[in-house]
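K.L.:
sequence? don't have it. structure:
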């Protein structure tokens, strides 16, 4: 399956504004109620090294070449898996993670128009080939996502600020990834009420507990 130790590893994917943070928090609360130890984390930025990488890739004012961007994300991912995710799974914890390698395939592969297979292979090399038990894809059309981001009234990062066609490519890439790996992905319409989304996610996770 995913080639990792006994814990459970769940990643959340989707465009900015799709509700990943909200749903990750609801899942953490539910699992905690079942007595499971949960580790919430994110990419980039789940480790001290990751915080530095996150600042570069999301907030650097100058130009970053697409390949450099992909390599920075892969470097963050290597550190994150080795120092945080693998140890937590080895302790039998549930890791709930905001973004993993599917983000790189969608954002750097499709969004930046790099070779998606090369981007994926780079991340698999960086992490020793581990994949999550479940990847929740919160699918939302970019127009709705943009309205949510506008309503949040905070500055856009480098990726959020990209044009509509960029976000359309990202969404299409995510749906292609989910279609290619139906055993790992659960795709949820992120336009549905939050409680319905949470229930659909719990159904999938419950089968693995």
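P.N.:
Yep, that arrived. Everything numeric here is computed off the predicted structure, so don't read it as measured data. Numbers count the residues shown, from 1 in each chain.
K.L.:
hey, let's count contacts and neighbours off CA atoms from now on
P.N.:
Noted.
K.L.:
separation between the closest residue to residue 167 other than its chain neighbours and residue 192?
P.N.:
Spatial nearest neighbour of residue 167, chain neighbours left out: residue 142 (6.2 Å); criterion: C-alpha to C-alpha, 6 or more residues apart in numbering. Look at residue 142 and residue 192: by C-alpha to C-alpha, to the nearest Å, they are 15 Å apart.
K.L.:
okay, now the one to match up with it:
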């Protein structure tokens, strides 16, 4: 049986991480081996240059930040995703499409971001939890108690959402993130059942 690569994407606060864990437990309960992971890794998230931008909006060269993200992704795919797929299904919290969306909102051309991310495997399924940017910021503020640099400007998140909807694969499952968690989970599991049955 071919193992599935499933990417969960969406704005912060959309519920993508929650839905990833719901699917993980559903797969476990159906005797499916599954690995969960996320992009970018902590190496990228904790880089001083990255943190200075995310927390304070200070950056001398945005292309350099994009290159750090691309290198992190290549390592993640070669060290985690591809080996993982040999033994199990892989669920990833964020994927390449987040880089397209966020770096475009940060002023970079999508073609440049695409050029520094060659040979990225396309997921068997991409789940996008679609949420109004204003609701996103309300949820993040309630969850974290404060907002990072980009989260203080709803226009950035409007741009991110717009780009996501343009760059997601055509077979993406785009769901209203304001539906109940159970309703969203049912739609996702029905789609995953279909993919699993097609591969049996």
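P.N.:
Everything's here; your move. Note that the coordinates shown come from a computational prediction; the quantities given were computed from them, not determined experimentally.
K.L.:
map residue 20 of the first structure onto the second structure.
P.N.:
Matched across to the second structure, residue 20 of the first structure falls on residue 16, judged by TM-score structural alignment.
K.L.:
count the neighbours of the residue nearest to its match when sequence neighbours are not counted for me.
P.N.:
Closest residue in space to residue 16 of the second structure, ignoring its immediate chain neighbours: residue 8 at 5.8 Å, by C-alpha to C-alpha, 6+ apart. For residue 8 of the second structure, the tally of surrounding residues (other C-alpha atoms under 10 Å) stands at 26.
K.L.:
likewise for the one 4 residues further on?
P.N.:
Look at residue 12 of the second structure: counted by other C-alpha under 10 Å, it has 18 neighbours.
K.L.:
likewise for the one 10 residues further on?
P.N.:
Counted by other C-alpha under 10 Å, the residues lying close to residue 22 of the second structure total 17.
K.L.:
roughly how far does the alignment partner in the second structure of residue 165 of the first structure sit from residue 108 of the second structure?
P.N.:
By TM-score structural alignment, residue 165 of the first structure lines up with residue 155 in the second structure. To residue 108 of the second structure, residue 155 of the second structure is 16 Å away according to C-alpha to C-alpha.
K.L.:
all helices for the second structure, in order.
P.N.:
Here the second structure has its helices, by DSSP state H, at 16-29, 42-45, 48-56, 62-76, 82-85, 96-105, 110-115, 133-144, 154-167, 181-199.
K.L.:
could you export those helices as CSV, including distance to residue 122 of the second structure?
P.N.:
Formatted as CSV, these follow (distance: least, C-alpha to C-alpha, whole Å):
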stretch, distance to residue 122 of the second structure
helix 16-29, 18
helix 42-45, 22
helix 48-56, 26
helix 62-76, 13
helix 82-85, 12
helix 96-105, 9
helix 110-115, 13
helix 133-144, 26
helix 154-167, 12
helix 181-199, 15
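K.L.:
which one of these is the most hemmed in?
P.N.:
Neighbour counts (mean count of other C-alpha atoms under 10 Å) averaged over each of the helices of the second structure peak at helix 96-105, with a mean of 23.
K.L.:
spatially central residue in the first structure, please.
P.N.:
residue 99 (1.4 Å; C-alpha atoms, centre = their mean).
K.L.:
what's it aligned with over in the second structure?
P.N.:
In the second structure, residue 99 of the first structure lands on residue 94 (TM-score structural alignment).
K.L.:
so who does its match touch?
P.N.:
Taking C-alpha atoms under 8 Å, 6 or more residues apart in numbering, we find residue 94 of the second structure in contact with 7-10, 38-40.
K.L.:
now the two most distant members of those.
P.N.:
Greatest spacing in the contacts of residue 94 of the second structure, by C-alpha to C-alpha: 10 and 40 (14.0 Å).
K.L.:
read off where stretch 64-76 of the second structure ends up in the first structure.
P.N.:
The aligned range for stretch 64-76 of the second structure is 68-80, by TM-score structural alignment.
K.L.:
ok, average deviation of that stretch from the second structure?
P.N.:
Compared with the second structure after fitting, stretch 68-80 of the first structure has a mean deviation of 0.7 Å; criterion: mean C-alpha distance after the TM-score superposition for the first structure.
K.L.:
contact partners of that stretch?
P.N.:
43-47, 49-50, 53, 57, 100-101, 104, 108, 119, 122-123, 126-127.
K.L.:
from what I can see residue 19 of the first structure touches residue 190, true?
P.N.:
Yes. Applying C-alpha atoms under 8 Å as the test, residue 19 of the first structure and residue 190 come out as touching, 7.1 Å apart.
K.L.:
intersection of neighbour lists for the two?
P.N.:
Joint contacts of residue 19 of the first structure and residue 190 (C-alpha under 8 Å, 6+ apart) are residue 138.
K.L.:
good, we can wrap up now.
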